[in-house]
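Participant: Pasting the sequence and the predicted model now:
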Amino acid sequence: MTGSEASPSFKLAYVPGVTPAKWVRIWNERLPDVPLTLVAVSVAEAFDVLREGGADAGFVRLPVDRTDLSAIPLYTETTVVVVPKDHVVAAVDQVSTDDLADDIVLHPLDDTLGWERLPGQPAIERPATTEDAVDLVAAGIGVLVVPQSLARLHHRKDLTYRPVTDAPESRVALSWPEEKTTDLVEDFIGIVRGRTVNSTRGRAPAPAPAEPKAKAKRPETGGGGARRKPAAGKATGRNPRSGGSGGAKGTKRGKPRRGRS
């Protein structure tokens, strides 16, 4: 074993926007004796938390440094632009980055999209966090392009969002320190990948005991076992109608012959 007993509990980190509730519920059903603790982390600190043992595994945003961390990409998010409800963008179903050319596009320091070239007009300074940027959007200072999960996380009644068709996308992955791939980590990988209880890697059930083989019937023999049923038409034992032994054939009886005169 790689050390499942070394960790009596399982710590799961997650970055903003990720909702791990479904996987936590399945974990609690399958491993009720191993408590799972959630650790909320920022995008910037997520990898250090994993490396320093602050969590056994975590939901992070790609890219991941594969030098010492393993990762399984899970899904790609839709990218949206957050705008006030009275903004012109609110009247359409989706936009392109060119449609934002005249807007101030806020670029928070914790941005997760990795822009090569930010669309629109730059702000005077970058907001510290996505949450701060949302507040600026509500104040009418600019718009914000983010993964849809972050738009939902920081939802406000006076704001709305629309998909941006050609913006970079954010991908979410499950990551953990490669050298600490414990049995519990394997269990969680199985849950995230949708494996059933019987197929979860690292927790395969013990093989079922083989069924006992049926005893072969002993062939019927003339001695030591059950008596063989005689073949039809053959006599056994003493013939009650003759005085000879069971092996001799009896004489056929008929009318006595008369002597010649």
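Facilitator: Nice, I can see it.

Participant: C-alpha from now on. contacts and neighbour counts both.
Facilitator: Will do.

Participant: wait, is Ile191 part of a helix?
Facilitator: Yes. When the secondary structure is assigned by DSSP: H, G, I helix; E, B strand; the rest coil, Ile191 falls within a helix.

Participant: Which residues are in contact with Ser199?
Facilitator: Shown in contact with Ser199 (C-alpha atoms under 8 Å, 6 or more residues apart in numbering): Gly190.

Participant: Check Pro8 too.
Facilitator: Pro8 is in contact with Val34, Pro35, counting by C-alpha under 8 Å, 6+ apart.

Participant: redo that, cut-off 7 Å
Facilitator: When contacts are counted by C-alpha atoms under 7 Å, 6 or more residues apart in numbering, Pro8 touches Val34.

Participant: ok, Asp102 touching Pro119?
Facilitator: No. With contacts counted by C-alpha atoms under 7 Å, Asp102 stays clear of Pro119, the gap being 9.2 Å.

Participant: mind checking how far Trp115 is from Pro168?
Facilitator: Applying C-alpha to C-alpha, to the nearest Å, the value for Trp115 to Pro168 is 7 Å.

Participant: ranges for the strands of the stretch 151-261 of the chain?
Facilitator: Applying DSSP state E, counting those that start in this stretch to the stretch 151-261 of the chain gives strands spanning 159-163, 171-177.

Participant: nearest to Thr19, of the ones you listed?
Facilitator: Distance to Thr19, taken as C-alpha to C-alpha, is lowest for strand 171-177 among the strands of the stretch 151-261 of the chain, at 11.0 Å.

Participant: So Asp102 and Pro119 - more neighbours on which side?
Facilitator: Using other C-alpha atoms under 10 Å, the more surrounded residue of Asp102 and Pro119 is Pro119, with 21 against 10.

Participant: Spatially nearest residue to the more buried one (excluding sequence neighbours)?
Facilitator: Ranked by C-alpha to C-alpha, 6 or more residues apart in numbering and with sequence neighbours excluded, the top spatial neighbour of Pro119 is Thr97, at 5.9 Å.

Participant: ok, the one you found touching Asp166?
Facilitator: Yes. Assessed by C-alpha under 7 Å, Thr97 is found in contact with Asp166 at 6.5 Å.

Participant: So between the two, which is more surrounded?
Facilitator: Just comparing Thr97 and Asp166: by other C-alpha under 10 Å the higher neighbour count belongs to Thr97, 15 against 11.

Participant: Distance of the closest residue to Leu69 other than its chain neighbours relative to Gly120?
Facilitator: Distance criterion C-alpha to C-alpha, 6+ apart; nearest residue to Leu69, sequence neighbours excluded, is Pro177 at 4.5 Å. According to C-alpha to C-alpha, Pro177 and Gly120 sit 39 Å apart.

Participant: the helices in the stretch 151-261 of the chain, which residues?
Facilitator: Applying DSSP state H, counting those that start in this stretch to the stretch 151-261 of the chain gives helices spanning 183-192.

Participant: Between Pro177 and Gly120, which is the more surrounded one?
Facilitator: For Pro177 and Gly120, the more surrounded residue by other C-alpha under 10 Å is Pro177, and the numbers stand at 23 against 18.

Participant: here comes the other one, which I'd like you to weigh against the first:
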Amino acid sequence: MTGSEVSPSFRLAYVPGVTPTKWVRIWNERLPDVPLTLIAVSAAEAFDVLRGGGADAGFVRLPVDRTDLSAIPLYTETTVVVVPKDHVVAAVDAVSAEDLADDIVLHPLDDTLDWERPPGRPANERPATTADAVELVAAGVGLLVVPQSLARLHHRKDLTYRPVTDAPESRVALSWPQDATTDLVEDFIGIVRGRTVNSSRGRTPPPAQQKRKRPDTGGGTRQKPAAGKPTGKSPRSGSGGPKGGSKGGRRGKPRGRS
């Protein structure tokens, strides 16, 4: 390697609630010589990190501005309400937004849900973060509606959560700058989409895989013909008989009688 060459690496951003462990493991198995660095970012700053070159790709929450970013939607999360364990909501399997009308529902500044109108009664002030809102729920100040992964991320023993059947849902996507769709980005897209090593859209396989390929013989490997099948010789030719042999073993033109 010369002094001007830089070892390849891949930087992957991810927002709170996303667990990239499975994809990172597959990356390390397929590209062990290319280190992957995880970068934790907030949902609000994720797009600026991608645009600024701080990460090659990232797990973000939709919507994505498609003007300069590409995105592949991955999955949709269930929306839940976080409540104290002794709250009446904890006694049911699910609730609607209308069921929360009499409760104070916290609406943090980093909320990821696209509300037309948040449910419940608003608090006097909006918490700065979801983590702050969870602390307020634990203190009995109000309730919190979030994607289920965030409820799990901020789990506390004194809190629980239940699905909200008619709340907006949060969708997670893989995003990257349109003008920076590198080979490594394509490799990661293939991993996320579940492609196998041999179906990576024309990407050159690693040297270890190339060595395992059988050499090209031009016409492929000839198979030995099965017993009883012709081998390409004329079926009329006998085993060592002269050319043009006739039926019944008769040879040549018959001689006339005298």
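Facilitator: It's in. Since the model is a prediction, treat every value here as computed from it, not as a measurement.

Participant: Just give me the residue right at the centre of the first structure.
Facilitator: Geometric centre of the first structure, nearest residue: Gly194, 2.2 Å, by C-alpha atoms, centre = their mean.

Participant: And that residue, what's its match in the second structure?
Facilitator: Counting by TM-score structural alignment, Gly194 of the first structure lines up with Gly194 in the second structure.

Participant: ditto for Arg162 of the first structure
Facilitator: Structural correspondence for Arg162 of the first structure with respect to the second structure (TM-score structural alignment): Arg162.

Participant: Number of residues surrounding that match?
Facilitator: Arg162 of the second structure has 21 neighbouring residues, counting by other C-alpha under 10 Å.

Participant: quick one, what contacts it?
Facilitator: By C-alpha under 7 Å, 6+ apart, the neighbours of Arg162 of the second structure are Val80, Val81, Val82, Asp93, Ala94.

Participant: Quick check: which element contains Ser149 of the second structure?
Facilitator: Using DSSP states H and E, Ser149 of the second structure sits in helix 148-153.

Participant: How far off centre is stretch 138-147 of the first structure?
Facilitator: Computed by C-alpha atoms, centre = their mean, to the nearest Å, the chain-centroid distance of stretch 138-147 of the first structure equals 36 Å.

Participant: for stretch 113-130 of the first structure, same thing?
Facilitator: When C-alpha coordinates are averaged (C-alpha atoms, centre = their mean), stretch 113-130 of the first structure and its chain have centres 36 Å apart.

Participant: List the contacts of that stretch.
Facilitator: Counting by C-alpha under 7 Å, 6+ apart, 97, 100-110, 133, 168-170 sit against stretch 113-130 of the first structure.

Participant: Please produce a ChimeraX select command covering the buried subset of the residues you listed.
Facilitator: This is how ChimeraX selects the buried members of the contacts of stretch 113-130 of the first structure, with burial counted by 16 or more other C-alpha atoms under 10 Å:
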select :100,103,104,105,106,107,108,133,168,169,170
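
Participant: quick one: which of the contacts of stretch 113-130 of the first structure is nearest Leu69 of the first structure?
Facilitator: Each of these was scored against Leu69 of the first structure by C-alpha to C-alpha, and Ser170 proved nearest at 18.7 Å.

Participant: follow-up on the earlier one: of all pairs in the contacts of stretch 113-130 of the first structure, which one spans the longest distance?
Facilitator: The widest separation within the contacts of stretch 113-130 of the first structure (C-alpha to C-alpha) is 24.4 Å, between Asp102 and Ser170.

Participant: ok so, going back, winner for burial among the strands of the stretch 151-261 of the first structure?
Facilitator: Most buried of the strands of the stretch 151-261 of the first structure, by mean neighbour count (mean count of other C-alpha atoms under 10 Å): strand 171-177, with a mean of 23.

Participant: which other helices and strands contact that one?
Facilitator: helix 46-51, strand 57-61, strand 69-76 (3 or more C-alpha pairs under 7 Å, 6 or more residues apart in numbering; DSSP states H and E).

Participant: what do you get if the cut-off is 6 Å, keeping everything else the same?
Facilitator: If contacts are counted by 3 or more C-alpha pairs under 6 Å, 6 or more residues apart in numbering; DSSP states H and E, strand 171-177 of the first structure sits against strand 57-61, strand 69-76.

Participant: for those, which one ends up most surrounded?
Facilitator: The highest average neighbour count among those, using mean count of other C-alpha under 10 Å, belongs to strand 57-61 at a mean of 28.

Participant: what's that one aligned against in the second structure?
Facilitator: Residues 57-61 of the second structure are where strand 57-61 of the first structure lands when matched by TM-score structural alignment.

Participant: What is the mean deviation of that stretch from its aligned residues in the first structure?
Facilitator: Comparison of stretch 57-61 of the second structure with the first structure after fitting gives an average deviation of 0.2 Å (mean C-alpha distance after the TM-score superposition for the first structure).

Participant: Can you list the neighbours in contact with that stretch?
Facilitator: Contact with stretch 57-61 of the second structure is made by Leu12, Ala13, Tyr14, Val15, Arg171, Val172, Ala173, Leu174, Ser175, Trp176, as judged by C-alpha atoms under 6 Å, 6 or more residues apart in numbering.

Participant: State the distance from the match of Gly194 of the first structure to Lys22 of the second structure.
Facilitator: For Gly194 of the second structure, the distance to Lys22 of the second structure - C-alpha to C-alpha - is 11 Å.

Participant: same question, Arg255 of the second structure
Facilitator: To Lys22 of the second structure, Arg255 of the second structure is 89 Å away according to C-alpha to C-alpha.

Participant: who touches the aligned partner of Leu31 of the first structure in the second structure in this structure?
Facilitator: Superposed on the second structure with TM-score structural alignment, Leu31 of the first structure falls opposite Leu31. With contact set as C-alpha under 6 Å, 6+ apart, Leu31 of the second structure has no partners.

Participant: Can you spell out which helices and strands pack onto the helix or strand harbouring Ala13 of the second structure?
Facilitator: Element membership for Ala13 of the second structure (DSSP H and E) is strand 10-14. Using 3+ C-alpha pairs under 6 Å, 6+ apart, the elements in contact with strand 10-14 of the second structure are strand 36-40, strand 57-61.

Participant: mean shift of it relative to the first structure?
Facilitator: So strand 10-14 of the second structure averages 0.4 Å relative to the first structure (mean C-alpha distance after the TM-score superposition for the first structure).

Participant: tell me which residues in the next helix or strand after that strand are buried?
Facilitator: For strand 10-14 of the second structure, the following helix or strand on the C-terminal side (DSSP H and E) is helix 21-30. The neighbour-count check on helix 21-30 of the second structure (16+ other C-alpha under 10 Å) flags Trp23, Val24, Trp27, Arg30 as buried.
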